[in-house]
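S.K.: Show me the folded form of this:
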Amino acid sequence: MLEILSPETKRALIRNENMKKSGLTINIESIKSGLYRAIEMFLVTFYLFGAKAGTSIAFRDREAMDDFFESLHGQYSKTAYLASTIGRCG
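M.R.: The predicted model follows:
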């Protein structure tokens, strides 16, 4: 799953792991279809010190997004913690 990260996002994650102060924030936006309210997608965006880091990533369901964050946990422990503490937007 790490291959879907843009180079800028990977750099932001590595930089965040190597710094004492966490400047990385993660925004998860829930998007529901106008016609089919049961269809929900998730848009994940990474920000490093307020600046967008790379491209956003879209997931078709919550399970795929959760799998993505679990795969990040093996590489980036701070990121997994940040993802677990934020609420869902939307």
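
S.K.: alpha carbons only for contacts and neighbour counts from here, please
M.R.: Will do.

S.K.: Just the buried positions in the helix ranked longest in the chain, please.
M.R.: In the chain, taking DSSP state H as the definition, the longest helix is helix 62-75. Buried residues in helix 62-75, counted by 16 or more other Cα atoms under 10 Å: 65, 68-70, 72.

S.K.: Quick one: list the elements packing against whatever helix or strand comes next after it.
M.R.: Scanning forward in sequence from helix 62-75 by DSSP states H and E, the next helix or strand is helix 77-85. Other elements packing on helix 77-85 under the criterion 3 or more Cα pairs under 8 Å, 6 or more residues apart in numbering; DSSP states H and E are helix 7-17, strand 24-32, helix 62-75.

S.K.: Please give the structure of this sequence too, so both can be compared:
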Amino acid sequence: MDARGPAIDARPALRRDRARFLELLRVLTPDDWHRPTVCGPWLVRDVVAHVLGDDLSRLSRSRDRYDRSGGGPSGGSSLYALRG
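M.R.: All right, here's what the predicted structure looks like:
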């Protein structure tokens, strides 16, 4: 056994959590998307975009084997400088 304790499969709980999150998104009104959240200046739409971005990043890393840890644009880089 690892010093952190036994492994726990959290996937079922995460699936339930995501299902409930999607249920909530389905009933949001257009006004709801513009409501403030406890996340500083972020609106509901910003939090949803962040979660979607995390999911797409995870998909890119696991399914497509894409890893940006080897580099990428640095602060202040122009799009022109990044073209291939």
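
S.K.: Once they're superposed, what TM-score comes out?
M.R.: TM-score of the superposed chains, computed with TM-score structural alignment, normalised by the length of structure 2, equals 0.25; 37 aligned residues with a Cα RMSD of 3.9 Å.

S.K.: same for the longest helix of structure 1, what does it pack against?
M.R.: When contacts are defined as 3+ Cα pairs under 8 Å, 6+ apart, helix 62-75 of structure 1 sits against strand 40-48, helix 77-85.

S.K.: Could I get the buried residue list for the last one?
M.R.: Within helix 77-85 of structure 1, the residues that qualify as buried are 78-80, 83, counting by 16+ other Cα under 10 Å.

S.K.: Repeat that for the first one.
M.R.: Residues of strand 40-48 of structure 1 classed as buried under the neighbour-count rule (16+ other Cα under 10 Å) are 41-48.

S.K.: which residues touch stretch 64-76 of structure 1?
M.R.: 1-2, 13-14, 17, 42, 59, 79-80, 83 (Cα atoms under 8 Å, 6 or more residues apart in numbering).

S.K.: Recalculate using a threshold of 10 Å.
M.R.: 1-2, 4, 13-14, 16-17, 28, 41-44, 57-59, 62-63, 77-81, 83-84 (Cα atoms under 10 Å, 6 or more residues apart in numbering).

S.K.: buried stuff in the strand or helix carrying L52 of structure 2?
M.R.: Using DSSP H and E, the element containing L52 of structure 2 is helix 44-62. Using 16+ other Cα under 10 Å as the test for burial, helix 44-62 of structure 2 gives 44-46, 57.

S.K.: Export those as TSV, with columns for distance to R15 of structure 2.
M.R.: Output for these, formatted as TSV (distance: Cα to Cα, whole Å):
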residue	distance to R15 of structure 2
V44	21
R45	21
D46	22
S57	18
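
S.K.: sorry, back to before: dump the buried residues of helix 62-75 of structure 1 to CSV, plus distance to K32 of structure 1.
M.R.: Formatted as CSV, the buried residues of helix 62-75 of structure 1 follow (distance: Cα to Cα, whole Å):
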residue, distance to K32 of structure 1
M65, 15
F68, 20
F69, 21
E70, 24
L72, 25
